[in-house]
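Trainee: 3D model of this:
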Amino acid sequence: MTTWEYLTTPLIVHNTAAILNNWGKQGWELVQVVQGPEGGLVAYLKRPVGESGGTANTGLDAAADAARRFED
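Mentor: Below you'll find the predicted structure:
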């Protein structure tokens, strides 16, 4: 049975493709985009557990890295 890990990330409207392409290169598949509680867009992504190279916190590390890149 496949087990999944999930990630949510905010989307910046003028940079949506770059953000999603970044996650896609890391093996994440877009599941859904919804409007967040404060009006912005939020992407929900998933990937099979184990696709990250074996570390349990890779998704969290990738989220932190992406947030740092797109804050500037």
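
Trainee: Please count neighbours and contacts with C-alpha atoms only from this point.
Mentor: Will do.

Trainee: helix/strand/coil for residue 10?
Mentor: Classification of residue 10 by DSSP: H, G, I helix; E, B strand; the rest coil places it in strand.

Trainee: Here is the second sequence; please produce its structure so I can put it next to the first one:
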Amino acid sequence: MTIWEYATVPLLSHATKQILDTWGEDGWELVTVIPGPNPENVVAYMKREVK
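Mentor: The predicted structure is shown next:
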């Protein structure tokens, strides 16, 4: 059975690609993006397999 770890990541509108690329390089996969606490920000939910 695969074991996953999860993270929530605030995404800044001016650096979204850079933030996601950095997390992706560390093995994280984007699961979903939802609205954040204010209109300018969104929150990414990430997962990666625990080794």
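
Trainee: any idea what residue 65 of the first structure aligns with in the second structure?
Mentor: Counting by TM-score structural alignment, residue 65 of the first structure lines up with no residue in the second structure.

Trainee: residues near residue 65 of the first structure, how many?
Mentor: Counted with other C-alpha atoms under 10 Å, the neighbours of residue 65 of the first structure add up to 11.

Trainee: try residue 12 of the second structure
Mentor: Applying other C-alpha under 10 Å, I find that residue 12 of the second structure has 14 neighbouring residues.

Trainee: Does it touch residue 41 like I think?
Mentor: Yes - assessed by C-alpha atoms under 8 Å, residue 12 of the second structure is found in contact with residue 41 at 5.8 Å.

Trainee: what's the spacing between residue 15 of the first structure and residue 58 of the first structure?
Mentor: Residue 15 of the first structure sits 23 Å away from residue 58 of the first structure, going by C-alpha to C-alpha, to the nearest Å.

Trainee: Cheers, nothing more for now.
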